[in-house]
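K.L.:
after the sequence you'll find the predicted model.
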Amino acid sequence: MTETRRPNPWNLLAWLYLAVLFLRELVLSAWDVILTTLSPRLAVNPAILAVPLDLRSDAGITLLADLITLTPGTTAIHVSEDRRTLFIHSINAASPEAVVAGIKSGFETAVRRVLP
């Protein structure tokens, strides 16, 4: 589902929502990485995933990649030449579809509210 709201870089509430979302994801991911690394079995499912992008601006794609990279357990690796796919590494992608869906419905949707 595509968000129809027009991006507005001056929308302070949208930026605040993005900041709160990032802080929430930061805490949850950090906790997940801590539990994963301290687990005696170290059950991880690392994967490189392709996230299709609805963002089109360099600023929007860069912000999304930065948010993903700053979140523990994930790293943005590459943006395709046509800027339609962001490749990421996830330390624990037991369900790759869920990881991609989470990024699209969380970070990407929030970024699209402030940047095209």
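P.N.:
Nice, I can see it.
K.L.:
only C-alpha atoms from now on, for both contacts and neighbour counts.
P.N.:
Fine.
K.L.:
where does residue 86 land in three-state SS?
P.N.:
Under DSSP: H, G, I helix; E, B strand; the rest coil, residue 86 falls in the strand class.
K.L.:
OK, contacts around it?
P.N.:
Taking Cα atoms under 8 Å, 6 or more residues apart in numbering, we find residue 86 in contact with 50-53, 65, 76-80.
K.L.:
what about the residues you listed, which are in helices?
P.N.:
Secondary structure from DSSP state H places residue 65 of these in helices.
K.L.:
of the contacts of residue 86, buried ones?
P.N.:
By neighbour count, with 16 or more other Cα atoms under 10 Å, these hold 50-53, 65, 76, 79 as buried.
K.L.:
another one to put next to it:
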Amino acid sequence: MRPLLGRARAWCVLAALFARELLFSVRDVVQAVLRPQRVQRSGIVAVPLSLQSEFGVALLANLVTLTPGTTSLHVCPRRRVLYVHALHLGEDTVAQIQRGFERRVKECVE
């Protein structure tokens, strides 16, 4: 019974994280549309993955794509790297994805 409750809690935390990121991202994209000079640097980053399952990688890629301002472009055939385009590219973009969505997805599916 305990593992089921823990997993249910992990899914709730992931949903809350996604909702929060969605709100912040929508705000950032709207500001970028209204003030295009605000976009300092966009680009593509390679996010090393620690997820093992196909479902986990697919879930992560979809969460990234569903968040405005980011798009999953490609997962390498061995599922070790996810390539992401970010509208607002920062030094910590990769770390944010790993510490945020990837860590929470891992708690849910592995």
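P.N.:
That came through, no problem. Please read these numbers as outputs of a predicted model, since none were measured by experiment.
K.L.:
list just the nearest of the buried ones among the contacts of residue 86 of structure 1 to residue 40 of structure 1.
P.N.:
Set against residue 40 of structure 1, the nearest of these by Cα to Cα is residue 76 (27.8 Å).
K.L.:
map the closest one across to structure 2 for me.
P.N.:
Using TM-score structural alignment, the partner of residue 76 of structure 1 in structure 2 is residue 72.
K.L.:
same deal with residue 87 of structure 1?
P.N.:
So, by TM-score structural alignment, residue 87 of structure 1 is matched to residue 83.
K.L.:
shouldn't its match be in contact with residue 72?
P.N.:
Yes. Using Cα atoms under 8 Å, residue 83 of structure 2 is in contact with residue 72, at 6.0 Å.
K.L.:
for the residue lying farthest from the centre of structure 1, give its distance to residue 34 of structure 1.
P.N.:
Of all residues in structure 1, residue 40 has its C-alpha farthest from the mean position, at 28.0 Å, by Cα atoms, centre = their mean. According to Cα to Cα, to the nearest Å, residue 40 of structure 1 stands 12 Å off from residue 34 of structure 1.
K.L.:
and the buried ones among the contacts of residue 86 of structure 1 as TSV, adding distance to residue 29 of structure 1?
P.N.:
Output for these, formatted as TSV (distance: Cα to Cα, whole Å):
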residue	distance to residue 29 of structure 1
50	19
51	18
52	22
53	22
65	16
76	15
79	23
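K.L.:
which member of the residues you listed is positioned nearest residue 100 of structure 1?
P.N.:
Among these, residue 51 lies closest to residue 100 of structure 1 (Cα to Cα), at 5.8 Å.
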